[in-house]
Every structure is written in C-alpha cells, then in structure tokens.
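K.L.:
here is my input; please provide its structure:
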Amino acid sequence: MPIILEKGQKIDLTKGQPGVAKLQVGLGWDPIGQSGGFLSSLFGSKPNIDCDASVIMLENDRFLNKNDLVYFGNKLSACGSIIHSGDNLTGEGSGDDETIFVELHKVPSRINRLVFVVNIYDCVNRRQDFGMIQNAYIRIQNPQTREELARYNLSENYGGKTTLVAGEMYLDGSEWKFSAVGEGTQDKNLSEIVSRYQ
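P.N.:
Below is the predicted model:
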C-alpha cells in the first residue's frame, strides 16, 4: 500500500531501503469533459490538452547547465541518470500519461534536487489552463518490484495556472527524500519555469 501524501509532506526514499537505486516516477492527468450540447456529445467533448512532464536538475538549488533539463525534446540526461518516456499528446486513457525513470546512484554529486514539473504546451494560443484538467497525480514506484511507494494527488483547483510543480526529490545528507509540492504557476512555457531556478 503506497503512502498517500498531502501537500508539503516529505518522505524518505532511500533511508532504510538500500536496494532502491532506480525509481519510476509516473505523472497522470485527464482532461475534463466540456458540456457543449448535443453535437459535442456526438463528436467528442474533451479538449485536446497536451501536458508535458519535465525534470529540472538543480545544483545547489540553482539551474546552471542547459543539459540538466530532461523533457520530451531531451529524453536522457547527460549523466544517464534520468530517462523520459516520451510525450503523451492527449492525457487520454488510464494509468500514467508520462513516465520518468531516475537512477539515484547515477545522479552526479553536484546535483542536490530534482524538480518534477508539468506544463501545458502552447497554453496561450490554445487558451488552456489546469482548470481544464482533473485527476492529476505524481507517484513513485519501484520498477523492479512494481511496488508503488508513494502517491500525491494534485486535487487543488489549479484554474488559471499553466504549470504545476508537482514534487521534488532532494538530497538530505546522503539520503534522497521526496517532497509533495503541488504549486501552480502561470509560467507559459518550459523556459519560464526554468528561469525561476536560475
């Protein structure tokens, strides 16, 4: 049974679990159906919202190197510690919409924090925000045992927000921890999100 996290809650990932070296981070969401009358019920009523998950690797809590960003356009970190599964364009279907694999023992010692964010692609032109998304979550799983270790359901109303900082993995001494952040921002693209950490 996974630990269900509340906003701001922190858990140990590696302390007391020396065998946990690789983690699978799943992010999921569903578009909210829009009521548009009889015709929209015949021809589909869910907006096509393209959410993108990314990982920002921080050195002393700062983003210092463009190679420390993993997203659909750069699916493998330079050090090989983070692998992105690729872009899900719709958020349709059950299960994780995007998956990121993290091998903690490969993360360079200079990196102390991994920030997991989700933003809406082309949100301004499409006039979309996270008020049009439901059932958003971030979960951490042991890919070897398939055991879900923790889950954070992003259940707040994020209307007007175009980016979500879902959670962070961070070093506390020599141990990795996870923090459920759940912060919505109005950043319009990945560059704006990254600039918050420069």
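K.L.:
only C-alpha atoms from now on, for both contacts and neighbour counts.
P.N.:
Noted.
K.L.:
contacts only, for the closest residue to residue 129 other than its chain neighbours.
P.N.:
Nearest residue to residue 129 in three dimensions, chain neighbours excluded: residue 162, at 4.8 Å (Cα to Cα, 6 or more residues apart in numbering). Each residue near residue 162 by Cα atoms under 8 Å, 6 or more residues apart in numbering is listed here: 119, 120, 123, 128, 129, 130, 184, 185, 186, 187, 188.
K.L.:
how close does the most far-flung residue of the chain relative to its centre get to residue 92?
P.N.:
Computed with Cα atoms, centre = their mean, the residue of the chain farthest from its C-alpha average is residue 38, at 35.4 Å. Here residue 38 is placed at a distance of 22 Å from residue 92 (Cα to Cα, to the nearest Å).
K.L.:
repeat for residue 148
P.N.:
From residue 148 to residue 92 the distance is 22 Å (Cα to Cα).
K.L.:
the closest residue in space to residue 50 that isn't next to it in sequence in helix, strand or coil?
P.N.:
Setting aside the residues directly before and after it, residue 50 is nearest to residue 89 in space (Cα to Cα, 6+ apart), at 4.7 Å. What DSSP: H, G, I helix; E, B strand; the rest coil gives for residue 89 is coil.
K.L.:
another one to check against the first:
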Amino acid sequence: RDLYPGPVTPTLTLTLSLTLTLTLRWTTRKALDLDASAIILGPEAEPGLRQTLDIVNFSQTQSRPDVSKRPGTDLVVHSGDNVTGEGDGDDEVIMVRLNVAAPEVSEIVFTVNVFSGGTFADCRDSYIRLRLGKNDLARFKIDADTTSEGFIFARLFREGNRWGFEAMGTQCDGLTARDPKTIAAAGGTEDPGQYNPPSPQVQPGDGGCCVVS
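P.N.:
This is a model prediction of the structure:
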C-alpha cells in the first residue's frame, strides 16, 4: 500500500526467516544517479541521537561483521550502484536479515540521495518499497514536490523481540548517506567510517603466483 509520513504500522514478529528487501526504482528526464542506503543505529549516544554503527550503500555493499550476531552472515547487503535508473525492474535493492541483528542494533533507517547533482524534482515514476518475502509491506512514491538532495524513507526499530516499521518521508540535504546532514536527519551520530572487507587469503595450491629470481 502507498504510505505517507505518519503512524507506525503494526510491529513485525521476529522470526528466523524474516528477511526484508528495500527496492528503489526511478525514471528521470536527464541522467540522474539515485542511491539507496541503510544507516544502522545502536544505543542512544546523546539526547535525540543514536550511535551510528554502520552505513551500507553503493560504496560499502555489506554491513560490518559486528552488527550481526551470526558469523559469516551479513545483516544488510546492497545490490550495488545503478547510476542511470535505466532498464526494467528495480534499480537498487537492499536486503536486511533482521534475525541476525546484533543485540546493540536498535534501528535501521533507509535513505535515498541524489548523488549526481539535482533533486528529486527531476525524477518521475519513482518509488521506494519495502517487501516481506514476495509481498509489498509498504510503498512510498517520490513526487515532484520533493526538492531536496536527500530523503529519509522509513525506519525499522526494535521492540524487545519484535520490530516496528515507521514511514518517515523526511527531506534532508546530502549527496550520500555518509553526509553528516543525512546522518543527523536519520537520528545518528557521526559516520563510523567505511568498512572494507579483508581480501581473501591465497592458500598454497589456489593458483597464486610467485616470482623466482
């Protein structure tokens, strides 16, 4: 169903199979790069702000290990950057496995930013949706009245062993989710820095190359 900023929907029961996907689709009159991101928040750091534990976006497509309680399983995974919005289907996808969220994870805030310059007023037929399995849980249409660079779509928040969902629809400044203005609008403290996964170690017999002099 289409959503507007406002009431919290009924909470979602946390189950072992609860996986959500956020999808972003846009069409523009000119080349425009929109980026969907997930800002992962932890405990309260100061009045009105929570500690920013991680940010998953086009430049960091998987969450850092310490926000997941299951080793080897990412809490959040990003599909990668689509810089034009061309083609059929969803342009960017973020997957969230709520069942592996570490105990200190309290919220996951979804944002969209216009990275290439311009605003959402340059978009048409653009939407963000949150899916549970194959079903749409929520859909938010971005209209031409949205004239900002950034947009806080919605947040998931923990309540004991359940998760709630709130549509937000807050306009903000910032070309990426790592911009301090976007982070603050999402309710977080400063960027913890980009996580770079370690490179796989080449083991003997794996085809590694050596130089003999």
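K.L.:
would you mind reporting the TM-score between them?
P.N.:
Remark: TM-score between the superposed chains equals 0.77 [TM-score structural alignment, normalised by the length of the first structure]; 172 aligned residues with a Cα RMSD of 2.1 Å.
K.L.:
all helices in the first structure, in order from the N-terminus.
P.N.:
In the first structure, the helices defined using DSSP state H lie at 38-43, 123-126, 190-195.
K.L.:
circling back to that earlier point, of the contacts of residue 162 of the first structure, closest to residue 83 of the first structure?
P.N.:
For the contacts of residue 162 of the first structure, the residue nearest residue 83 of the first structure by Cα to Cα is residue 119; the value is 18.1 Å.
K.L.:
what's the closest one aligned with over in the second structure?
P.N.:
Aligned by TM-score structural alignment, residue 119 of the first structure pairs with residue 113 of the second structure.
K.L.:
and residue 158 of the first structure, how many neighbours does it have?
P.N.:
20 (other Cα atoms under 10 Å).
K.L.:
show me what it lines up with in the second structure.
P.N.:
Match for residue 158 of the first structure (TM-score structural alignment): residue 146.
K.L.:
I'd say its match and residue 123 touch.
P.N.:
No. Applying Cα atoms under 8 Å as the test, residue 146 of the second structure and residue 123 come out as separate, 9.4 Å apart.
K.L.:
so which of the helices of the first structure gets nearest residue 63 of the first structure?
P.N.:
Here helix 190-195 is closest among these (Cα to Cα), at 7.1 Å.
K.L.:
list the buried residues for the closest one?
P.N.:
190, 193, 194 (16 or more other Cα atoms under 10 Å).
K.L.:
take those residues and lay them out in CSV including distance to residue 97 of the first structure.
P.N.:
Compiled in CSV, the buried residues of helix 190-195 of the first structure are given as follows (distance: Cα to Cα, whole Å):
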residue, distance to residue 97 of the first structure
190, 18
193, 21
194, 22
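K.L.:
closest one of those to residue 171 of the first structure?
P.N.:
Distance to residue 171 of the first structure across these (Cα to Cα) is lowest for residue 194, with 19.7 Å.
K.L.:
alignment lookup: the closest one to the second structure.
P.N.:
Checking TM-score structural alignment: residue 194 of the first structure goes with residue 183.
K.L.:
what distance do you get for that match to residue 9 of the second structure?
P.N.:
Taking Cα to Cα, one finds residue 183 of the second structure at 23 Å from residue 9 of the second structure.
K.L.:
next: residue 188 of the second structure.
P.N.:
According to Cα to Cα, residue 188 of the second structure and residue 9 of the second structure sit 22 Å apart.
K.L.:
if you count surrounding residues, which of the two has more?
P.N.:
residue 188 (27 against 12).
K.L.:
for the more buried one, give me its contacts.
P.N.:
Counted by Cα under 8 Å, 6+ apart, residue 188 of the second structure has contacts 41, 49, 50, 51, 52.
K.L.:
tell me, how many residues neighbour the second one?
P.N.:
When counting by other Cα under 10 Å, one arrives at 19 neighbours for residue 49 of the second structure.
K.L.:
surely it and residue 183 touch.
P.N.:
No. With contacts defined as Cα under 8 Å, residue 49 of the second structure does not count as touching residue 183, sitting 9.8 Å away.
K.L.:
list residues touching both of the two?
P.N.:
residue 189.
K.L.:
now do the strands in the second structure.
P.N.:
8-13, 19-28, 34-46, 49-56, 76-78, 92-97, 107-114, 123-132, 135-142, 150-159, 162-172 (DSSP state E).
K.L.:
and stretch 90-99 of the second structure, how far apart are its ends?
P.N.:
End-to-end distance of stretch 90-99 of the second structure (Cα to Cα): 25 Å.
K.L.:
in the first structure, point out the residues matching that stretch.
P.N.:
The aligned range for stretch 90-99 of the second structure is 96-105, by TM-score structural alignment.
K.L.:
just to revisit the earlier point, pick the one among the contacts of residue 188 of the second structure closest to residue 77 of the second structure.
P.N.:
Nearest to residue 77 of the second structure out of the contacts of residue 188 of the second structure is residue 41 (Cα to Cα; 15.8 Å).
K.L.:
just to check, that closest one is in contact with residue 110?
P.N.:
No. Residue 41 of the second structure is beyond contact range of residue 110, at 11.1 Å (criterion: Cα under 8 Å).
K.L.:
correct me, but residue 130 of the second structure touches residue 137?
P.N.:
Yes. The pair residue 130 of the second structure / residue 137 is scored as a contact, 5.5 Å apart, by Cα under 8 Å.
K.L.:
tell me which of these two has more neighbours.
P.N.:
The neighbour comparison of residue 130 of the second structure against residue 137 (other Cα under 10 Å) goes to residue 130, with 23 against 18.
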